[in-house]
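> Structure for the following, please:
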Amino acid sequence: MGDYKTTWREKIGYGVGAIGLDLSYGLFYSYLSYYLSSVLGLKEAFLLILTPLARIWDGINDPIMGTIVDSTKTKMGKYRPWILIGTASNAIVLFLLFTSFGMSGTRLYVYIGFMYVLWGMTNTMADIPYWSMVPSFTNDPKDRNLVATVARTFSGFGQGVITVMTPIVLPYLSSGMEKTEDGYSASGFSRWALICGILLVTFAVICVSSTKERHVVYNTEKFSFKKMFKVIGTNDQLVVFMLFAMISNAGWYLTSGTAVYYFTDVLGQSTAQSLFSIIGAIGSVLGLLVIPVLSKKFTNRTIYQISLIMAIAGYALMYLFGPVLNITIALDISYILASIGIGSMFVAQTVFLADIVDYGEYKNGKRYESITFSMKGFLQKMAYTIQTIFLFGGLGIMNYNEQILGGTINEATKTAIGIICFGIPPVLMIISLIIFSTKFKLYGDLKQKVHDYIADKRTKESAEKTAENQ
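Below you'll find the predicted structure:
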């Protein structure tokens, strides 16, 4: 079997699916914290406890889901059925999570806790099969880069819709006396979540109908935690990837999750977040577009290092022009540089995972695509946990809820929000860059050996199937 290449119809159809996933993903990771703390008034301590507990369950649930996907065998393939099931389920839960039905007190805390965990489970049902499909499209490294770039481009667009449109749309969707000073309300979030859920399912249908799983390796082994830990533990590059990606992603999540607090509570200009997000979206698109160009001259390893260095430089400027000098327009412009780095960073991570799947098969003789790709979703959730600890830990220490109820945010809290949003992220990215540069070995001769092994193995498998059919 040769290095077949995907058509543009497949690339775009596949990418469209990422828009819907990131509408749900973006609303959850960028606005849920604000919705729960500032709109519903839940205590920071509750969220500090809930998030780590949910991650413990994700550590069990995500690999199980990966194994289930790996073992699925239908006429549609093993990935596409789960994309439909997962997105439909996640759309329903997204709406319910952002709809409180007038509850308060203990009932509200229990309800939110249950829906919070359920969102993670249903997101896993859709996210794992979606990103696991990348290796099934093509063996060609450059085509994989292009598929991943297209998907990440659409993914960035989905998140851009959330970050740009939410501050604009929410005041129009909100109603009643429960509006905050910025025009947000529980009803507005509920209606916006419903719209995002409908789009999530629509884009998933387009994705599934536009793609084909060309080469699928089915795994009939039953799930066991022993096997799961073996798959993870014996793939040293997967462990390294999880560490450096989790740390760098946590840096970006801190900004995306704290920006609403910065523009609303620190600057007092909630609508200014839309311009900030638009500029960031432009930077992300530029970062995605340069990947195919850079891949002609540089290895994925070098591209990733360049991406992180650009992000670190951008964040340093953002901290200078934001919390230190308070020059908002300069802060916005600096975000372009950081976003270019972040956008290309995410593409490179997706490509790394496809290579890590091949490396696992090269090293152990068996292929576990979905278990490996389930680690992507898990590390993202762990990155979000780091964000939650920094954000709600800081807000809790500053007694943020009491200040919101009192109608005034003091200067110490504003300073803390600025540091969390723009000061901590570059530190995390520097740590990630050091780990990546010293510990990730899947490049050069080793990567070529893995590619040759997989190509030869697929050719033999294709020849054997042809002989059996004759």
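> For the rest of this, base every contact and every neighbour count on C-alpha atoms.
OK.
> Next, report how far stretch 66-75 is displaced from the centre of its chain.
Put simply, stretch 66-75 sits 23 Å off its chain's centre (CA atoms, centre = their mean, to the nearest Å).
> And it, what's buried?
66-71, 73 (16 or more other CA atoms under 10 Å).
> which one of those residues is nearest Tyr79?
Val69 (6.6 Å; CA to CA).
> same for the helix or strand encompassing the closest one, what does it pack against?
In this assignment (DSSP states H and E), Val69 forms part of helix 44-71. Identification of packing neighbours for helix 44-71 by 3 or more CA pairs under 8 Å, 6 or more residues apart in numbering; DSSP states H and E yields helix 105-132, helix 369-397.
> Another sequence for comparison is provided below:
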Amino acid sequence: MSKLKQSITYAFGAFGHDAFYAALTTYFITFVTSQLLETSNGGQVNTWLIGVITTLVVTIRIIEIFFDPFLGALVDNTHTRWGKFKPWIMGGAVISSIALVLIFSNFFGLTASHPMVYLVLFVIVFVIADFSYSVLDVAFWGLLPSLSLDSDSRASISSIARFGSTLGGTGVAVVLVPLNVWFSHVFAHTQGNEQTRAGWLGFAVVIAALSLIGALLTCWGTQEGKDDIRKNTQKTSFRDIFRIIGKNDQLMWTALAYLLFAFGFSTTNSMVVYYFRYVLGKPESYSLVGVVEAVLGILAVISFPTLQRLVTRKRVYLYSVAVEVVGYILFIFSGHSVVLALVATGICYVAQPLVFLVVLNTISDCVEYGQLKLGTRNESVTLTVRPLIDKLSGSFSTAIVSFAAVTAGMTGAATAADISNTGVAEFKGFMLYMPLVLIVISAIVFALKVTLTESKHDEIVKKLKARLEPETQASGDVSAAEPASDATASQTASVTTDSKSNAADESAEKNR
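As a prediction, the model looks like this:
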């Protein structure tokens, strides 16, 4: 299988994948607070329904998050002629695409005529949408470590994939208003820049189609690797899932650092659309945010493999957070300037893809780290931690955004002139100050606790190959219980010894 073909088709899948995620997490709540509950005279049914829907979304996501590791085990235990990832990628894409279109509707007017019936149907469809997307998410990113065992190769593949996901995620911001307005003209017969429920529904159809096409291309163009290290697997029982995750200390520290960062960034990112509409009074300028983020995000993604080789992953993370802090400070002092707000948004966003890639590659390397430490390989269970964190942070940020918008009066037909100075100040507190603190703490955790460097991972791969190849030559069968246990004991001892040399490895990595 051509490496270029794999990288490109995987990137197309990431494009549709992140466009879908942006629509589901960032823009669905905007749809709820702006157009979903509008009556024919432009009013709202009432704000309590906004609160109920927001609470349901957050609750469903938090509950569903605890099922993600089990989905990872389900994928790890899958064996088909198409591999273990593709059936779940394709199935999840089909179901989630249909469900996305449905939740961006008002179920034929039920929000006004029968709000309780609407809520029941909404819960059912949203659970289906979120669960099927989770299956797709776990399988899609779980595929990454199966494509290569080399850190540099993974960095290249993940960078190209992130190139696609950056275009997908930021492209939504570019096309949101134009698509909404165009579909509003076609189906609601509006004029000017008015946005309607019909416009949002058309937008959802486009995003669902992109997600489905991306999944098809990924399944067609990628191929799982076959080697002795990937054969070192056992059936993952549900009772072993949290042991696999919990005993992988590097996975847990990386997850904590990323949770703090993702919560802060997703909160700010979700509020930018409100900032342009209700603070700056320039909703039409929001499309420029997507353009700025796309251009800078692509440049950041392209530079990642080179930056990783020059300064190491850990420094890329820390430098990126430093850039992020500069962006937040500029945003705080941007006042009512659209230009400064765009510059601040761009600076904040240019760092995010780099942090994502550092975390994605570190967690991918945690697959081999956990394999050496625990004696068996678990790709999907390990990789499920990253999307789990994205959804957890997205759930928290959804609650924050909805609360801040309702509190400040940024709902329905309100304009910038209707928002008080106190409302703006409170909104900025949630949008800028709280996220800034979380992101700084994230950098501290990553700097002090994450020690799985690229050179450390290379050593782990060499040890795994040295131990597994003689076993494969002696017997084509990998033992089930006792040999794995013996291997676990010696491997755990090795990792314990290895961890003592982390400081030396870090020093060598910095001087490399």
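> TM-score for this pair?
The TM-score (TM-score structural alignment, normalised by the length of the first structure) is 0.90; 460 aligned residues with a CA RMSD of 2.7 Å.
> how about the helices in the stretch 151-300 of the second structure?
151-188, 197-221, 228-231, 241-246, 249-274, 286-311 (DSSP state H, counting those that start in this stretch).
> Ignore what I typed, I meant the stretch 401-512 of the second structure.
421-428, 434-449, 454-474, 482-500, 502-511.
> If you count neighbours, what's buried in the third one?
Think helix 454-474 of the second structure. For helix 454-474 of the second structure, by 16+ other CA under 10 Å, it's 454, 456-457, 460-461, 464, 467-468.
> That helix: average distance to aligned residues in the first structure?
In the superposition against the first structure, helix 454-474 of the second structure averages 4.2 Å from its aligned positions (mean CA distance after the TM-score superposition for the first structure).
> That helix relative to helix 151-188, how many degrees between them?
100 degrees (axes from the mean of the first three to the mean of the last three CA atoms, to 10 degrees).
> Contacts made by helix 454-474 of the second structure with the rest, please.
149-151, 228-229, 232, 312-313, 365, 368-369, 372, 478, 502, 505, 509 (CA atoms under 8 Å, 6 or more residues apart in numbering).
> Kindly indicate which of these lies nearest Ala408 of the second structure.
Arg313 (39.9 Å).
> What lines up with that closest one in the first structure?
Taking TM-score structural alignment, Arg313 of the second structure has Asn300 as its aligned residue in the first structure.
> Does that match touch Ala348 like I think?
Yes - contact status for Asn300 of the first structure versus Ala348: in contact at 6.4 Å, counting by CA atoms under 8 Å.
> coming back round to it: could the buried residues of stretch 66-75 of the first structure go into JSON lines alongside distance to Val239 of the first structure?
Shown next, in JSON lines, are the buried residues of stretch 66-75 of the first structure (distance: CA to CA, whole Å):
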{"residue": "Gly66", "distance to Val239 of the first structure": "16"}
{"residue": "Thr67", "distance to Val239 of the first structure": "18"}
{"residue": "Ile68", "distance to Val239 of the first structure": "21"}
{"residue": "Val69", "distance to Val239 of the first structure": "21"}
{"residue": "Asp70", "distance to Val239 of the first structure": "20"}
{"residue": "Ser71", "distance to Val239 of the first structure": "23"}
{"residue": "Lys73", "distance to Val239 of the first structure": "28"}
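> any idea how far the alignment partner in the first structure of Val301 of the second structure lies from Gly156 of the first structure?
Using TM-score structural alignment, the equivalent of Val301 of the second structure in the first structure is Leu288. As for Leu288 of the first structure, its distance to Gly156 of the first structure is 9 Å (criterion: CA to CA, to the nearest Å).
> For Tyr359 of the first structure, what is the corresponding residue in the second structure?
By TM-score structural alignment, Tyr359 of the first structure lines up with Tyr369.
> nearest residue to that match other than its sequence neighbours?
Of all residues not flanking Tyr369 of the second structure in the chain, Ile460 sits nearest, at 6.7 Å (CA to CA, 6 or more residues apart in numbering).
> what residue of the first structure takes the place of that neighbour?
Per TM-score structural alignment, Ile460 of the second structure is aligned with Val450.
> any idea how far its match is from Ser374 of the first structure?
21 Å.
> rewinding a little: any chance of the helices and strands packed on helix 44-71 of the first structure in JSON lines, with distance to Ala412 of the first structure and mean neighbour count too?
Formatted as JSON lines, these follow (distance: least, CA to CA, whole Å; neighbours: other CA atoms under 10 Å):
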{"stretch": "helix 105-132", "distance to Ala412 of the first structure": "29", "mean neighbour count": "20"}
{"stretch": "helix 369-397", "distance to Ala412 of the first structure": "10", "mean neighbour count": "23"}
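> Spit out the contact partners of the counterpart of Ile95 of the second structure in the first structure.
Residue correspondence to the first structure (TM-score structural alignment): Ile95 of the second structure is matched to Ser89. Ser89 of the first structure is in contact with Thr122, counting by CA under 8 Å, 6+ apart.
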